[in-house]
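>>> Here's a sequence, model it:
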Amino acid sequence: MPLQTLAREMFADAIIGAAGFNKFTQANTYLGVGDGTTAHNPSQTDLQGTNKLRKQCDSGYPTRSANVVTWSATFGVNDANFAWQEAGVFNAASGGQMLCRKVQSFGTKTSGTVWILTYQLTLSVS
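Now for the predicted structure:
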């Protein structure tokens, strides 16, 4: 999952105990979807689409298993009924910081359906 430039700064703040960002806890984390198809760029700070929506992380998330962090959010029957072309992880309902953004076709959500977006971030070293 491509990380944003701000993610690098968040990790650095976390390492030294600085308070430069809101943590990505259940209360603060929002998964966003949009219809933007602009290629990923690490300097982006929000989804790129015209249609976009953030939903708060579901209860019980995030989880961590070894080096994999998982978030999940439920988009109800009236939420985000458009073509999902991008997704991201945020630490606020609006504004805030975007940890990462993925551009791909997830399909088109229509009214009357409930979709659950699960986002996994694998951290590794080389």
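
>>> can we go C-alpha only for contacts and neighbour counts from here?
OK.

>>> Going by neighbour count, list what's buried in the strand ranked longest in the chain.
Criterion DSSP state E: the longest strand present in the chain is strand 98-108. Neighbour-count burial for strand 98-108 flags 98-103 (criterion: 16 or more other CA atoms under 10 Å).

>>> just how off-centre is it within its chain?
8 Å (CA atoms, centre = their mean, to the nearest Å).

>>> Tell me which other helices or strands it touches.
If contacts are counted by 3 or more CA pairs under 8 Å, 6 or more residues apart in numbering; DSSP states H and E, strand 98-108 sits against helix 5-16, strand 83-90.

>>> okay if I get these as a markdown table plus mean neighbour count and distance to Lys55?
A markdown table is the format used below for those (neighbours: other CA atoms under 10 Å; distance: least, CA to CA, whole Å):
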| stretch | mean neighbour count | distance to Lys55 |
| --- | --- | --- |
| helix 5-16 | 14 | 20 |
| strand 83-90 | 24 | 10 |
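
>>> and this one, so I can compare the two:
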Amino acid sequence: MEFNMSVRDTVILTGKLSISLNGELVRETKNLVVTAGKTWIAARMKDTSTVMTHMGVGTGTTAAVIANTDLETVTGARLALSVSGGTPVANVITYAATFPAGAHTAAITEAGIFTAVTSGTMLARTVFTVVNKGASDSMTISWDVTIS
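A predicted model of the protein is given here:
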């Protein structure tokens, strides 16, 4: 049997999130899909039915690393997220969550996607330049995860 070493197919996971404050885009940044997130994706191909359900934010400033399993400094409870259109489009899934006025008031610098409101598996984490969310501000994070 002949094995063709010249064929190479690489799967790459990338993510980008957009942060809006009171309807105005204030930040766009890339994310890191962490080891636990990659393991979760592989498990989905076998038999894991758990889905990503929540997004969290925090005030941590340490760079995201592949071994992260949670945010560095959590601010408020994780919120339920939605999937744009209900399903992935082509090779992109878009998650979104809105952090309403009166909640998560802080100098937000990190965000993550999770399978549960507490603990659970983290798919991805990002650290970004501060977004000051005041008590009267509503903040929406739209997060694209692309498999290419």
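
>>> picking up where we left off before, between the longest strand of the first structure and strand 83-90, how many degrees?
160 degrees (axes from the mean of the first three to the mean of the last three CA atoms, to 10 degrees).

>>> and the next element down the chain from strand 98-108 of the first structure?
Next along the chain after strand 98-108 of the first structure, taking DSSP states H and E as the criterion, comes strand 115-122.

>>> OK, contacts around the counterpart of Ala93 of the first structure in the second structure?
The equivalent of Ala93 of the first structure in the second structure is Val117 (alignment by TM-score structural alignment). Val117 of the second structure sits next to 53-54, 77-80 when contact means CA atoms under 8 Å, 6 or more residues apart in numbering.

>>> Narrow those to those in strands?
Using DSSP E, the contacts of Val117 of the second structure in strands are 54, 79-80.

>>> Which one of these sits in the busiest neighbourhood?
Neighbour counts for those peak at His54, which has 23 neighbours (criterion: other CA atoms under 10 Å).

>>> Hmm, Ile113 and that residue touching each other?
Yes: if you go by CA atoms under 8 Å, His54 of the second structure and Ile113 touch, sitting 5.9 Å apart.

>>> Tell me how far the residue nearest to the spatial centre of the second structure lies from Ala135 of the second structure.
Residue closest to the mean C-alpha point of the second structure, counted by CA atoms, centre = their mean, is Ile113 at 3.7 Å. Ile113 of the second structure is 23 Å from Ala135 of the second structure, where distance means CA to CA, to the nearest Å.

>>> ok, now Thr75 of the second structure?
Distance, Thr75 of the second structure to Ala135 of the second structure, using CA to CA: 13 Å.

>>> thinking again about what came up before, mean deviation of the longest strand of the first structure from the second structure?
For strand 98-108 of the first structure, the mean deviation from the second structure after alignment is 1.0 Å (mean CA distance after the TM-score superposition for the first structure).
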